[in-house]
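Engineer: Provide a 3D model corresponding to the input given below.
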Amino acid sequence: MTGAEPRPYRIAVIGTGPRGLAVVERLAARLAEAPTAVPVELYAMDAVQVGPGRIWRTSQPRWLLMNTPAGEVTMFSGPPDDGPTRAGAGPSLAQWWQAFDPAGHPHAYAPRALYGQYMRYVLNRVDGGLPGWARLHRFYAQVADVHENPDGRYRLTLHDGRQLVVDRVVLTTGHARPTLDPPQRALAEFAATRPHLRYLRGDSAADLPLARIPARARVGVLGLGLSFYDVLIALTVGRGGTFTEDAGGALHYRASGREPHVLAGSRSGIPILARGRNQKPGEHAYRPRLFTHERMLAARARGPLDFGTDVLPWLLAEVDLVYLAAVIRRRFGADVADRFVAEAEAATAGPGDRDADPRAVLHRIAGRLGVGDLPPVDLYAWSRRFAGRDFSGPDEFHRELAALLRHDLDLAEEGNVDGPFKACLDAIRDVRGVIRTAVDYRGLTPASHRDEFLGWFVPVSASLTTGPPRERQRQLLALVEAGVLGVVGPELRWGADPETDAFYVESPRVAGSRSTVDVLIDARIPGPDLRRETGLLALLRDRGLLTNHVNAGPDGDFVTGGVSVTRSPFHPVRADGRPEQGMYVLGIPTEHTRWFTQVGSGRPGTWGDFIADADAIAGDALRGAPLDEIAELAEPVTVAEPVGSGG
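Structural biologist: Down below sits the predicted model:
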């Protein structure tokens, strides 16, 4: 190349957890496929750890586990081939893990820190496979602000004042720490004036100052979801406690003496239930028969949907289909189960009557095949087993809760294919893409979006489908038996009591359950809300580059709190209504514009939304770099040196 060196084309990815890393991986894969006429520089930027980000950083304790089997996780957009590991061709988490550790079974649940190591490995392989005209810079820095330049580019200001001008900006900032809402602020202020009390706001368990909680302190935990399990393990195993199994297979907890006493509760009073024993290969791809993309697209063509009327009946029909097919397979064999599925699919084919009940059709067919004794699946009843019930005291409640959890473990052991209960719940995970087709981008009326979908379906389905490995539930039972953990009961209430100078937790359904606690931990991960954002996103909001997604309707608007973005490739919608063409927002900040954006990996063997979204951004971002002959690499910028990482 002669003459002056061309200005490099620069793309900054701000936030490098799974979403940011996926974009970098697809950028690298596309660069390898299509040379550019100018050098390309990629900037992977993270304030905590480039590659894993904050949530998956490699320094967190090994007792914190993923809740997805390792065989179902990949950060490469294609499987290994005969060439070197590189963007577009690399091992799944399980394949990489198995190469150096026999514990790395496809059905095993990896430590989160190990997944972070895998992501560093992916980033290193992506970096090593870049063509000669491309360079990856790793910035271990917080991006404090992003300004538009008059020439259409963007000026990034780092926390230390350094600046960098880039052509495209990808915001994949992940889980936020929003400002406290008024009730949370009142609890924090109550603790701030009483040195013997502590209030810990919701966050990743690895980021909570749990080590500061004294031994034998009384700790209240709000929420019984995945973060609750992490907090519980940190306060027990993290303090030297151990679990042992007796000759009969029962698990027991041996305390270290440094544990606090934990009292936890939630709306349902039931810890999020364990996932079924995994029987599906990592490449498993479920084909919906009744609740299909085509059916939901046809429904949306009529206008905004009512979740309870237009979506839920078909979703529950798919759940019933899987449940009944598993029962029929168990009773009469696979051939009869296959016939049931085929007849059900044929009987519900076509657009159908909007008022028809597809579940009734399924159960009529099942009855003809000898399974007429089963009621339809009732997600609410399954998730709220104690709804409306009263208990004479904590002992009675704990006995019933223990029986429920042991029964759930038996159901989980049956598997997520052979076991009807866990198989049909796993189907909800399998059809998340169809749910998104129905609800994303104002697919529902504002009231239905807020009340029926987010207010009812999302928490109910989460309590049944997003649970921890079975071992965690066994450990929970052992901790209750050891007296380290008490579950308060349903309809949890909590607050600050000036008379006792302490916090309290109680269940109105369990007599004598009110207890004072010294520490109150909110174990509910805060959802995204642009109105309560701080830092970079707040600055971009205040300047009109980012706006709230509003589901508007004739009967009122629903301000969701999610960042408003266009459809793929996900440009943010400015305050003036125009898309910001050089910027992209992907993942958790856009929740409620799109649903279930917290997914943290691709799946081997198939391009789901996770990889497809990253590829759409990569393709659009590179469109600004002219594709021509191979370019020479310009000298690296002096704003920061690339920082290597292990793995």
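Engineer: alpha carbons only for contacts and neighbour counts from here, please
Structural biologist: OK.
Engineer: residue ranges of the helices in the stretch 51-200 of the chain, please?
Structural biologist: Using DSSP state H, counting those that start in this stretch, the helices of the stretch 51-200 of the chain run over residues 93-98, 112-128, 182-192.
Engineer: whoops, the stretch 201-350 of the chain was the one
Structural biologist: 226-234, 293-300, 312-332, 334-347.
Engineer: Compare those and give me the one nearest residue 40.
Structural biologist: Taking C-alpha to C-alpha, helix 293-300 is the member of those nearest to residue 40, at 37.6 Å.
Engineer: so residue 550, which of the three states?
Structural biologist: For residue 550, the assignment made with DSSP: H, G, I helix; E, B strand; the rest coil gives strand.
Engineer: check which helix or strand covers the residue nearest to it when sequence neighbours are not counted.
Structural biologist: Nearest residue to residue 550 in three dimensions, chain neighbours excluded: residue 559, at 4.5 Å (C-alpha to C-alpha, 6 or more residues apart in numbering). Residue 559 is part of strand 558-563 when elements are defined by DSSP states H and E.
Engineer: which is the next helix or strand following that strand?
Structural biologist: strand 583-585.
Engineer: Packing partners of the next helix or strand after that next one?
Structural biologist: Per DSSP H and E, the first helix or strand lying C-terminal to strand 583-585 is helix 609-622. Applying 3 or more C-alpha pairs under 8 Å, 6 or more residues apart in numbering; DSSP states H and E, one finds that helix 609-622 contacts helix 18-33.
Engineer: Sequence B follows; please return its structure for comparison with A:
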Amino acid sequence: MPVTNTLAQPPGGTSKTVIFIGGGPRAAMVLERLAANRAGLFSGRLAVHVVEPHAPGSGRIWRQDQSPLLKLNSRAADVTMFTDDSVECAGPAVAGPSLVQWAAGVVDGSITDVPVPTEELARQLAGLRPETFPTRQLQSMYLEWFFRRTVRALGPQVPVTVHRDHAVEVTAEGNGYLVRLDSGAQLRGDAVVVAVGHTDSVPEPASTRFAGFAARHKLFHTPPAYTNDVDFSALQPGQEAIVSGMGLAFVDLMVLLMEGRGGRFAEAPGGALRYLPSGKEPVLWAGSRRGVPYRSKISAELSGDPPGPPRYLTAGAVAALHEQHGGLDFRQHLWPLLAKDAAFGYYRELFTGHPGRVTLPWSAFVPRFDAVPWYSDERRRLVNQAVPRAADRLEFEELDHPLAGMAFAGPGDMQAAVSTHIREDLRLRDGGANSETLGLFLALLGVYFELGRLVPMDLLTPSSRRQVSGWWHGFFSYVDSGPPASRLREMLALHDAGYLRFLGPALQVDTDEARGLFTASSPQTGHTVAAAALIEARLPPPAVAGSANPLLRTLHESGLGAEEHTGAGPAAAGTGKLLVDSRARLVGADGGTRPGLYAVGPATSGWGGGAFARPNSNAAPFRDSDALARQILTDVAAPASAAADELSRTRLGAAVNLLHSSLA
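Structural biologist: So this is what the prediction gives:
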């Protein structure tokens, strides 16, 4: 049954309706911005419908009914859903507690509008500290509380109806839309926001081949999926399994198959961990493109000068590049600026926080660094002169692929190399002696968000869009969005206990029909592992036509939505993402946009900003959500004739662009 905040229908006059398809944290953030901006932009009656099969606010990924062992990869002090004064947006900021402040309020009784927590969640609330990496269960409580608070902020004059259902189709109906639900119910709205988050997709050809091979030979195989939703019960104790992927999905897998099966970790001498098995664990052989796990989160504090805004990736620099080149190539035009800004943050902390490790004062280094391009011999000579230890010099290609170019005599050498890499990562990031790693983290985070603010996707060349959603997002995640350091210590303990083995970089997975086994190898060892189980430890890639979500498929089939493509003509390739413009409006098959039809989140071609952010960081999710909320209110306030004119203009513009493209 639908649930409402107060009223079934808004009082008096003509009503406008906004429908959110998906009710996770990104939708909740846009909804909060609607509440904050409504009074200044829309004076009429407004109703909101939220279609979400899981609990509104948390959605599928952050829902409460998942393993209590799974954690965020952000500290409690670094998570907020509230727009603060740092956010550069047109709408008003509305203060609210971060996750750690909210937990303190629940414990001291100043925040009372939360369900009575279980004994375990009450313990987590009481023990939460700013540096704690909280469980996803605890985060779900915060997100659901935020959603309820937002509904109250809208007030009884804006009823919010939640439908615990799936949306399966959107069709245009006059100047509005009809949304059909899986239950058969239909909703009519003036605006629709598609915010479905991470969705499943039809397996890619390689996964389909692996699944068929597993079925023929009665093996265990899981395609890319959200790890908590996979049934691993068929994996037997002691069974060897090949794992493709060493990112966050792999971390979840490791937790569920080890500690989740009754094993536990104990402190060992020297601060290391020792794994105490339950006897139910499989043995994991893990590899990936890099062959190493994501870099751990940093526990250091800055010792030197405070960080500032990006120095090289600026509005003026982007405008000059656009004027000179037209469409911007990510690798050629933007990455050198991003790299230089990220390195500036790293070296600022190294020079000002650890002056004993450099030979020049920061004031002398900066003008010389300003004057040279990132990819230049002059920059390398400057750094070599000023930074005596090679280990203190930053080269992004080496950071990205730490095992590249190494030769290994066999699997034993590979085990030692990956273990050494993990220990070195912990030395650099889990302590205060190397706070320059935090300088890099903060600078990279800054340019990640600034890139989305300064460079609309429309400015990028088609091929660059794939680079952004592929390499750039992957590199940022590897450096800045890794697991807590405790997870890497657990990896080492599992490796020492024999339950985790490393396959190496450039992982190649195949099948052996003669033996009826999966195989995996790294070209840097020449060693092949064979096993009766294969786990593809990563989220499914985005998909439109091949989505397991019927809504995305029907948007594509009807032409209301289109897939983003890179390249042109026969060379064009789809990214699997819904194409949106710089205002988050869904682009249709005809190249035009319709007023009131939007899409946000990882299923779209828009800049990915996450579902929540660090306080006081002018974070992109808040800026984008505010802009979208204001766009929605402006669109629903426009008379029907204006909406029709806008639709005609966008279709005419699309036709003109198509004509120009064909003439070119």
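Engineer: circling back to that earlier point, among the helices of the stretch 51-200 of structure 1, which is the most enclosed?
Structural biologist: Among the helices of the stretch 51-200 of structure 1, helix 112-128 has the highest mean neighbour count (mean count of other C-alpha atoms under 10 Å), at a mean of 23.
Engineer: which part of structure 2 lines up with that one?
Structural biologist: Mapped onto structure 2 using TM-score structural alignment, helix 112-128 of structure 1 covers residues 136-152.
Engineer: For the helices of the stretch 201-350 of structure 1, give me JSON lines that also has distance to residue 109 of structure 1.
Structural biologist: Output for those, formatted as JSON lines (distance: least, C-alpha to C-alpha, whole Å):
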{"stretch": "helix 226-234", "distance to residue 109 of structure 1": "14"}
{"stretch": "helix 293-300", "distance to residue 109 of structure 1": "31"}
{"stretch": "helix 312-332", "distance to residue 109 of structure 1": "25"}
{"stretch": "helix 334-347", "distance to residue 109 of structure 1": "30"}
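Engineer: of all these, which lies closest to residue 284 of structure 1?
Structural biologist: Of all the helices of the stretch 201-350 of structure 1, helix 312-332 sits nearest to residue 284 of structure 1, with 15.2 Å by C-alpha to C-alpha.
Engineer: Residue 226 of structure 2 and residue 248 of structure 2, how far apart?
Structural biologist: Distance, residue 226 of structure 2 to residue 248 of structure 2, by C-alpha to C-alpha, to the nearest Å: 10 Å.
Engineer: okay, these two: which has more neighbours?
Structural biologist: residue 248 (22 against 19; other C-alpha atoms under 10 Å).
Engineer: so what's that one up against?
Structural biologist: Neighbouring residues of residue 248 of structure 2 by C-alpha atoms under 8 Å, 6 or more residues apart in numbering: 294, 482, 483, 538.
Engineer: Across to structure 1, which of the residues you listed hold up?
Structural biologist: Contacts conserved in structure 1 for these, counting by both residues aligned by TM-score structural alignment, their matches' C-alpha atoms under 8 Å: 294, 482, 483.
Engineer: now, which of those residues sits nearest residue 125 of structure 2?
Structural biologist: Nearest to residue 125 of structure 2 among these: residue 483, at 20.9 Å, using C-alpha to C-alpha.
Engineer: Would you mind finding the match for that closest one in structure 1?
Structural biologist: Mapped onto structure 1 by TM-score structural alignment, residue 483 of structure 2 lines up with residue 468.
Engineer: so what's that match up against?
Structural biologist: When contacts are counted by C-alpha under 8 Å, 6+ apart, residue 468 of structure 1 is found next to 66, 67, 226, 229, 272, 273, 274, 275.
Engineer: Swap in 6 Å and give it another go.
Structural biologist: Contact analysis of residue 468 of structure 1 by C-alpha atoms under 6 Å, 6 or more residues apart in numbering lists 67, 274.
Engineer: just checking, it is part of a strand?
Structural biologist: No - under three-state DSSP, residue 468 of structure 1 sits outside any strand and is assigned coil.
Engineer: Could you measure from it over to residue 224 of structure 1?
Structural biologist: Counting by C-alpha to C-alpha, the separation of residue 468 of structure 1 from residue 224 of structure 1 is 11 Å.
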